[in-house]
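Visitor: Have a look; sequence and predicted model below, questions after that.
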Amino acid sequence: MSDDTQLDDRSTDESLPVQTDPTSGIDHEKAQRGVKLVLEAIGEDPDRPGLTDTWQRRIPEMLATLSEGDRQAAKPTMRTFEATSQDLVVKTGIPVYSLCEHHMLPYHGTAHIAYRPDGDVVGLSKLIRYVRWQSRRLTMQEELTQDIAHGLAEELDAEAVLVEISATHMCEAMRGIETETTTTTRATIGEPTSGERQRFQDAIARTDGETR
């Protein structure tokens, strides 16, 4: 019997718990089988006390949460309001938690956003929710930075958008060079003025100073 056939047989294993949330956006049964196989591959007993809930419930639920960025239904509603000016809107210190697509290990850090509105602004809390939604998927930091910038420019029809992310990658800290470093990526949409760029960097510097 081939390995593929064995996996197909497992797909009908009635001992697997029934998926309880079909709207979560992932295939819970496949997630359960996959995690169980990984545990077996590293020499663990998936059915020992302490691990049963890991593959049956905890990891599938975690994957459903951490893949929300792949589902439009999970995107926050970016309700806008009429802007009273075209001054730069700056939001700094936004937490970022994402998964490296190369090793499926987390990277985490801080995002800073600025945009020049073209008639409309969005509630500041929506910027935080938007970054969180974009971050919840397998990605690279460089790609995530660009996706947030381009996404906000489209959502808000903004004339200019600036995004900066500084993050630490667990795939470096926990394996490989096993050293914790910070990676900074930037993305710019439109043509911010030199004054707007300086205001953005000054706001980041103030936030960095407050967190040290």
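Guide: On my side now, so go ahead. Numbers count the residues shown, from 1 in each chain.
Visitor: all contacts plus neighbour counts: C-alpha atoms, from now on.
Guide: Will do.
Visitor: if I've got this straight, Ala114 is in a helix?
Guide: No: secondary structure assignment (DSSP: H, G, I helix; E, B strand; the rest coil) places Ala114 in strand, not in a helix.
Visitor: Near it, how many other residues are there?
Guide: Taking other Cα atoms under 10 Å as the neighbour definition, Ala114 ends up with a count of 26.
Visitor: what do you get for Val38?
Guide: Counted with other Cα under 10 Å, the burial measure for Val38 works out to 13 neighbours.
Visitor: same question, the one 4 residues further on
Guide: The criterion is other Cα under 10 Å. On that basis, Ile42 has 8 neighbouring residues.
Visitor: Next: Ser125.
Guide: A count of nearby residues for Ser125, using other Cα under 10 Å, gives 11.
Visitor: After the helix or strand where Asp8 lies, which helix or strand is next?
Guide: Using DSSP states H and E, Asp8 sits in helix 3-10. With elements assigned by DSSP H and E, the helix or strand that comes after helix 3-10 is helix 28-41.
Visitor: Report the angle between that following helix and helix 3-10.
Guide: Using axes from the mean of the first three to the mean of the last three Cα atoms, to 10 degrees, the interaxial angle of helix 28-41 with respect to helix 3-10 works out to 120 degrees.
Visitor: how far does whatever helix or strand comes next after helix 28-41 sit from the chain's center?
Guide: Beyond helix 28-41 on the C-terminal side, the first helix or strand identified by DSSP H and E is helix 52-53. Distance, stretch centre to chain centre, for helix 52-53: 26 Å (Cα atoms, centre = their mean, to the nearest Å).
Visitor: Okay, Asp47 and Pro60: tell me how far apart.
Guide: When distances are taken as Cα to Cα, to the nearest Å, Asp47 and Pro60 turn out to be 16 Å apart.
Visitor: how much space between the residue most central in space within the chain and Arg197?
Guide: The centre of the chain sits closest to Ser135, judged by Cα atoms, centre = their mean, with a distance of 1.6 Å. Using Cα to Cα, Ser135 is found at 24 Å from Arg197.
Visitor: and what of Thr92?
Guide: For Thr92, the distance to Arg197 under the criterion Cα to Cα works out to 14 Å.
Visitor: Put this next to the first one:
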Amino acid sequence: MASYRFFEEYDQPVTDKLKQDFSNILTGVGEDITREGIVKTPERAAKAIQFLTSGHCQDPEEILRSAMFEEGYNDMVIIKDIELYSLCEHHMLPFFGKAHIAYIPDGRIVGLSKIPRVVDVFARRLQVQERLTHDILECINNTLKPKGVAVVIEASHMCMMMRGVQKQNSVTTTSGFRGQFEKIETRNEFLKLISSDLA
């Protein structure tokens, strides 16, 4: 017997309502919802959209507070290349890419896994990249109260790639800086480190 099991739990009334909504959408675009490949799609889509927007029900500040430790380290801490997947609030199409985050502790550090979890919480909401960058930045700054925080996000947007201007290779970069990262020399050190491959 396996010693570990992962399962997802869904609110059944919400799932049933969304399932009907997705059935109506599929019918509206001309699909046969009794077709073998489609018959379970409304339920799968209902569960998928709940998962992809589950960040609305989570408290990112509590995630950080659950693993904060007193520590005298006061140099830059960088977590780079954090994969992120979100839904654009304008078309509900995905945008995806990487976040690079740094902070300079002021007597407290946070468990490293909590930073990517904060990214996931904010990404699993209907978003725009600009707000996503700001949300992550302010959450870390307000909760951890470090000497400085930096966030850079690089992402590709399916609303630009699949429809609209249909540009396949464009990447959108957003950034935010607080505290010591507002100083050009600290910011440049961070930008240099996230763009280099340290061997």
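Guide: Structure's in. What do you need? In this text the structure is predicted, and so the values were computed from the model without any measurement.
Visitor: ok so, going back, so the helix holding Asp8 of structure 1 aligns onto which residues of structure 2?
Guide: Residues of structure 2 matching helix 3-10 of structure 1 are absent, with TM-score structural alignment as the criterion.
Visitor: likewise stretch 35-50 of structure 1?
Guide: Going by TM-score structural alignment, stretch 35-50 of structure 1 lines up with residues 22-37 of structure 2.
Visitor: Which residues outside the matching stretch are in contact with it?
Guide: 38-39, 42, 45-46 (Cα atoms under 8 Å, 6 or more residues apart in numbering).
Visitor: Now do the buried residues in that stretch.
Guide: Counting neighbours by 16 or more other Cα atoms under 10 Å, one finds that the buried residues in stretch 22-37 of structure 2 are 22-23, 26, 33.
Visitor: Pipe those residues into JSON lines and attach distance to Lys192 of structure 2 per row.
Guide: As requested, the buried residues of stretch 22-37 of structure 2 are exported to JSON lines (distance: Cα to Cα, whole Å):
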{"residue": "Phe22", "distance to Lys192 of structure 2": "46"}
{"residue": "Ser23", "distance to Lys192 of structure 2": "49"}
{"residue": "Leu26", "distance to Lys192 of structure 2": "48"}
{"residue": "Ile33", "distance to Lys192 of structure 2": "52"}
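Visitor: I'd like to know which of the residues you listed is nearest to Val119 of structure 2.
Guide: Each of those was scored against Val119 of structure 2 by Cα to Cα, and Phe22 proved nearest at 27.9 Å.
Visitor: Can you pick out the residue with more neighbours from Thr92 and Arg197 of structure 1?
Guide: More neighbours surround Thr92 than the other of Thr92 of structure 1 and Arg197, with 20 against 16 (other Cα under 10 Å).
Visitor: give the contact list for that one.
Guide: Counted by Cα under 8 Å, 6+ apart, Thr92 of structure 1 has contacts 111-113, 203-204, 207.
Visitor: in structure 2, which of these remain in contact?
Guide: Mapped onto structure 2 and checked by both residues aligned by TM-score structural alignment, their matches' Cα atoms under 8 Å, the contacts of Thr92 of structure 1 keep the contacts 111-113, 204.
Visitor: List just the nearest of those residues to Ser24 of structure 1.
Guide: Out of the kept ones among the contacts of Thr92 of structure 1, the one with the shortest distance to Ser24 of structure 1 is Ala111. That distance is 26.6 Å, counting by Cα to Cα.
Visitor: tell me which element that closest one is part of?
Guide: Here Ala111 of structure 1 is covered by strand 106-116, with elements defined by DSSP H and E.
Visitor: C-terminal to that strand, what's the next element?
Guide: Moving on from strand 106-116 of structure 1 towards the C-terminus, the next helix or strand you reach (DSSP H and E) is strand 120-122.
Visitor: In structure 2, which residue range corresponds to whichever helix or strand comes after that next one?
Guide: Sequence order places helix 124-135 as the next helix or strand after strand 120-122 of structure 1, per DSSP H and E. The aligned range for helix 124-135 of structure 1 in structure 2 is 112-123, by TM-score structural alignment.
Visitor: buried set for that stretch?
Guide: By neighbour count, with 16+ other Cα under 10 Å as the criterion, the buried positions of stretch 112-123 of structure 2 are 114-116, 118-123.
Visitor: Equivalent analysis for stretch 112-125 of structure 1, please.
Guide: Residues of stretch 112-125 of structure 1 classed as buried: 112-122 (neighbour count, 16+ other Cα under 10 Å).
Visitor: re earlier: next, the angle from the strand holding Ala111 of structure 1 to helix 124-135.
Guide: Put simply, strand 106-116 of structure 1 runs at 140 degrees to helix 124-135, going by the same axes, to 10 degrees.
Visitor: Which strands or helices does strand 106-116 of structure 1 pack on?
Guide: Applying 3 or more Cα pairs under 8 Å, 6 or more residues apart in numbering; DSSP states H and E, one finds that strand 106-116 of structure 1 makes contact with strand 89-100, strand 160-169, helix 170-173.
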